[in-house]
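A.B. asks: need a structure here:
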Amino acid sequence: MRICLISEGAYPYVTGGVSSWVQSMILNMPEHEFIVYSISAKKIKNVTRKYEQPPNLLEIHDIFLGEYVEERIQAGRRYHITEEEKEAFLSLIGGKETRWDVLFEFFVSGRVDSILNFLASKDFFDIVRVLCEKRFVHVPFTDMFWALRSMVLPLFLCIDQKMPEADLYHGVSTGYAGVLGALAKHQYNKPFLLTEHGIYTREREEEIIKASWIKGYFKDIWIDYFYSLSQCAYTHADRVTSLFEGSRQIQIELGCPGEKTSVIANGIDVGKFHTGNRKQKESGIHIGAVVRVVPIKDIKSMIQSFSIVQQEMQDSYFYIIGPYDEDEEYYAECVEMAEILGLRNLVFTGSVNVQEYLSFLDILVLSSISEGQPLVILEGLAMEIPFVSTDVGSCAELLLGKYDSFGKAGTIVPVMHFHLMANDLIELAVNPELRSTYGRNGRERVTSLYTLPGMIRKYNELYEEVNPHGRHRISAERTL
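C.D. replies: Model (predicted):
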């Protein structure tokens, strides 16, 4: 079967998380051929692929949306859109059920020579004017025009691309990736599966609420818009999976039909994690975080908690393990905060062999503002290392065992409560027996419930369920 995986802003240029999941799916399904369709905001100079391309990964289609804004614009054109098409555009922003089939047909018809030209056309001008007259009477037209243009530009650029043909499409989030999965289903009449690692809509809503560049009265418009994108994915998907039950319930609350939903948890290759390789350092307590240094991981709260721990325990050591080149400005702010706090024994390792650190760390910590089901927790527990984590995604389920009887494998604290995080780190640091108990519990939970073979088997069953006759269909059709 030829499967097109559609991801947003990750594989193969960013390590960890969704990227690791994509690579794992391809490597562990050698019987299938894969195409990866990767959407990114902009192309970063000198960026390299972080993963070696498996033999069954046929193509990687990169879409860098920022490249298209350099095109020359011809303003004031007419595209002779129909009333039905105009209503479809209005419904995308106007708070009604969106006619995605009409929008898809408009863009794949070949009538649009350039998305930037369309957004500078008299037709788009008319759409904005109608929205202002009917729904946004108190919003200045100029503000509305430029806000809507920036809002729909990435979406229209995505829809304007030709999707590669495959037997099955598997979106790795809602948002733009989810809409492209729906577009592919519309174009080729092939099955579309959706997997959410985190609830995309909720994550975007949090970002919009905090964003200073979005004026107050536009925040609701942006939030409704992203809900509309998610609804497109939920409506067109044949099946929708999540990583844990709490996430599945949120999907249903957001409008996904419950009968489409199921849970497929992440899994790791437990055989790669040998607890016999663990070697305790001669002295001190060693605390680590396997993480990308980016704002959503809230490295600053972690650093503040480390500072409190070090005041209580002079022989404590901290390792922030992972790349720090994704957001260099944020990394610099984190380094500066550590210096201001006078924090000693803190190391930003950059990209390294994580296994080397898991062999001696006493405690692992996660301070994220948002997560799905972190692979780093599964891997840490597989090495019998206890965790202190913020209460995001399925972290409480993994560490506290809400739905099993294996016992606690760590502790949970509220987001951004660095002082509570520090208290729990100190409690574990001074209690080796508790660390050992939590570590054993975590290992048992992972080896029983979160294995890679189990995850791969469930996805294979799902692929066969939605497309039982799709194996190598494209190759056969081309041969004929």
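A.B. asks: alpha carbons only for contacts and neighbour counts from here, please
C.D. replies: Fine.
A.B. asks: and for the longest helix along the chain, what are the contacting residues?
C.D. replies: The residue-count maximum for a helix in the chain (DSSP state H) belongs to helix 216-236. Contact partners of helix 216-236, identified using CA atoms under 8 Å, 6 or more residues apart in numbering, comprise 92-93, 95, 97-98, 100, 147, 151, 174-176, 178-179, 181-182, 185, 192, 194, 200-201, 204-205, 208-209, 240, 254-257.
A.B. asks: What about those residues, which are in helices?
C.D. replies: Judged by DSSP H, the contacts of helix 216-236 include 92-93, 100, 147, 151, 175-176, 178-179, 181-182, 185, 200-201, 204-205, 208-209 as members of helices.
A.B. asks: could you flag which of these are buried?
C.D. replies: 92-93, 100, 147, 151, 175-176, 178-179, 181-182, 185, 200-201, 204-205, 208 (16 or more other CA atoms under 10 Å).
A.B. asks: Second input sequence below; structure requested for side-by-side comparison:
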Amino acid sequence: MRIGLLTEGGYPYVGGDAGLWCDRLVRGLGQHEFDVYALSRTEGQEDQGWVRLPPQVGRVRTAPLWTAHDDGVVYGRRARRRFTEAYGELLTAVCGGPAGAPDVPGSGADSAGAEADRFASALYELAELARDEGGLAGALRSESAMRVLEHACRTPGALRAARTARVPDLLTVAAHVERALRPLSLDWYEDDALGSADLCHAAAGGAAALPGLLARHFLGVPLLVTEYGVHLRAHYLAASAQDEAPAVRALLAAFHGRLATEVYRAATLITPGNSHARRWQERCGADRAKLRTVHPGLEDARFAEVGEGLRGSRSADPGALVWVGRVEPAKDLISLLHAFAEIRRAEPGTRLRIVGAPAEAPDAAAYLAHCRALAAQLFPDEAEGVHAVGDNPVSFEEIGGPEIPSLADAYACGALVVLSSVVEGFPVGLVEAMLCGRATVSTDVGAVVEVIGGTGLVVPPRNPRALAEACVALLRDPERRERLGAAARARALELFTVEQNITAFHGIYLEIVSHSPVRRPVVDEEGEPLPFGVPAEAHVPGRWTRTRFVTERRPRWAEGAPVRATEPAESRTTELAQSWTTELAQSQATEPAQSWTTEPLPGQESLPAADSLPGPDSPLAPMPAPESMAGPLSGPGFPPVPEFASGSAPETLFAPVPGPIAASSAGPEFPPVPESMAVFASGPDVLPAPEPALAPGSMAAPSAGSDSLPVPLPMPGATAGLPAAPVPLPAPVPASVAVSVGEGA
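C.D. replies: Predicted coordinates for the structure are as follows:
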């Protein structure tokens, strides 16, 4: 699939935030194609250049956030009115304060939702205006924009701090909002840009996720947001360190809060890096069902030698504490130095090695100098003898020197790793120490407890005495240190490797694409759209994308000719008729003819006329009647007669008919029946045969029911002039007998 990777101040720039994990993600998912859309923060960052990109990166598009080029767009009257209304709605929602603010009258769930909807509608209206007119840079820096901001701050119901804003404060807020909304004027929201991506993956919130919001709004591209450090929390921390007016801090916090809420609402899935970031996102309005925690992954190979004891056992100082990281006020090295003073009183031979360079913050260098001065004051140089040179037990070092050539060597040089931060997101340095198999003592901040689990000691922040007691306990128990270090390495290998990080994002990509509709229409040969023409599996190489020719195989029980469970009535009737015709022909050839009787039947005054009787050569032969005309026939040559529904046969089964009656067949499938076999067939598919004229005093045989099968029965005895077995007869039977089978046969 094609993924649009959105970054701000990070990948692909050298040394950017989150650049390392983005590079590992792109290189680890070589089966996908990546398009990088990067926002640069400073001019110096652009001058540093890019990292070496892997071949799966198709294209890179950048845009600066540190400067705004004049787009030269001049709005007409209608466009200016449209901008004023949309920008006014946006700022009114911002000045309403964050959701549930205590100083906003009537704030609550309903009002917060209404303000969030107002902010989102105004934001997308500004984006559509920028798309229609060609940009927003000039309008956001215009005098009318300042008037709209001032009017929003003076509106009843605005934040208390916003109502006290002065003109310099309004200028500062307007400049910050204009910088944050610069992605609205980019030309990335076309079908050949972000519209060609299957999903957008924002590496952070805030401005980095804003292009993803617009791609989802304009083009329907699903958005995935990953935050290893919550953008809103980072803004709060940065604002607290700056000397800004209360009105500026309140308005900017409200703006970033509204933006974060909309990002979380519009995102398809959100992947926090730890439970600490997850709690922040839920507090800002993220739906819990959208959250998928994905821990950042580190390369464990670089720490394998130290973690497996190949180098660590030889170079580790059993009495040394190690601190590794960037020197800045949030790391609280002051508390660490005071804790080390108590450790030295309990264990005089202990050393503290602080490994790291100052951070990029302007006050980081001054903070490092202050820490050096405090260490020199607390621990004056000590010498073993009168002629020995004094040495300070606290050392400040950097990676790359002769004693610490690599990061793994920094963790290997001590027996215990210490973390004394007061503010921490995801403690990467702590995970590195765990991969090196080192026991740790940490402060309970950020995601420290989640990372450590039960493999280290955790103490409250800004508590030097508790930190010192935990360190002394582990320094005096080497076996406990070894057990905690081994457990820490096993935990880190299970949860915090690059492989598990890449596997998690690969599954999330497939989940998002499988639930997203196909946006690019796929048509058939006639130009008609094909629904589900591009399924999610088609984007991923695998067995399901290869053409396979499958031969049609039937199960073993289906082999051979099909067998009917019930034989059709027509076929049974045809077979019976053919067999009876064969038997009739054989009997005609072997048995002699029977003579006619000359006595009348009971109830007859005289015999029929001679011309009405069949002669010896007539096909209709006389037939001896059974002893009982009402009982069922039995004996050789007689088929079994089924029982009737009532349990008894009808009173008259055979009736004398003076002349031959033509048999009616059940359909064209029946073979011709001899005239001597006068059978009336019936049923829904058989036309009724014409009833013959009966002789006076004779009775017609009962007709078959509607559900009976038209089965011709053989005549008992001799047929067509052939004699049957001798049967005593009370009287001669004339002509033939018409037989009909009743219902139930």
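A.B. asks: now what about the TM-score between them?
C.D. replies: The TM-score (TM-score structural alignment, normalised by the length of the first structure) is 0.83; 461 aligned residues with a CA RMSD of 3.4 Å.
A.B. asks: how about the helices of the stretch 301-450 of the first structure, start to end?
C.D. replies: In the stretch 301-450 of the first structure, the segments counted as helices under DSSP state H, counting those that start in this stretch are 328-340, 354-358, 375-382, 395-400, 418-429, 432-449.
A.B. asks: Quick one: map residue 151 of the first structure onto the second structure.
C.D. replies: Using TM-score structural alignment as the criterion, residue 151 of the first structure maps onto residue 176 of the second structure.
A.B. asks: actually residue 449 of the first structure, not the one I typed
C.D. replies: Under TM-score structural alignment, residue 449 of the first structure pairs with residue 495 in the second structure.
A.B. asks: Name the nearest residue to its match, sequence neighbours excluded.
C.D. replies: residue 295 (7.1 Å; CA to CA, 6 or more residues apart in numbering).
A.B. asks: wait, what's in contact with the equivalent of that neighbour over in the first structure?
C.D. replies: Aligning on TM-score structural alignment places residue 295 of the second structure opposite residue 265 in the first structure. Residues near residue 265 of the first structure by CA under 8 Å, 6+ apart: 242-244, 373, 450, 455.
A.B. asks: Looking at those, which one is closest to residue 34 of the first structure?
C.D. replies: residue 455 (17.5 Å; CA to CA).
A.B. asks: Quick check: which element contains the closest one?
C.D. replies: helix 452-466 (DSSP states H and E).
A.B. asks: Break down the stretch 51-200 of the second structure into its strands, ranges please.
C.D. replies: In the stretch 51-200 of the second structure, the segments counted as strands under DSSP state E, counting those that start in this stretch are 57-64, 199-202.
A.B. asks: cool, and the stretch 251-400 of the first structure?
C.D. replies: Counting by DSSP E, counting those that start in this stretch, the strands of the stretch 251-400 of the first structure are 261-263, 285-290, 316-321, 346-350, 363-366, 387-390.
A.B. asks: what's the mean distance for the first one versus the second structure?
C.D. replies: Spelled out, that is strand 261-263 of the first structure. When the second structure is superposed, strand 261-263 of the first structure averages 1.6 Å from its matched positions, counting by mean CA distance after the TM-score superposition for the first structure.
A.B. asks: Show residues contacting stretch 182-191 of the second structure.
C.D. replies: Contacts for stretch 182-191 of the second structure (CA under 8 Å, 6+ apart): 65, 68, 126-127, 130-131, 134-137, 194-195, 207, 210-211, 214-215, 218-219.
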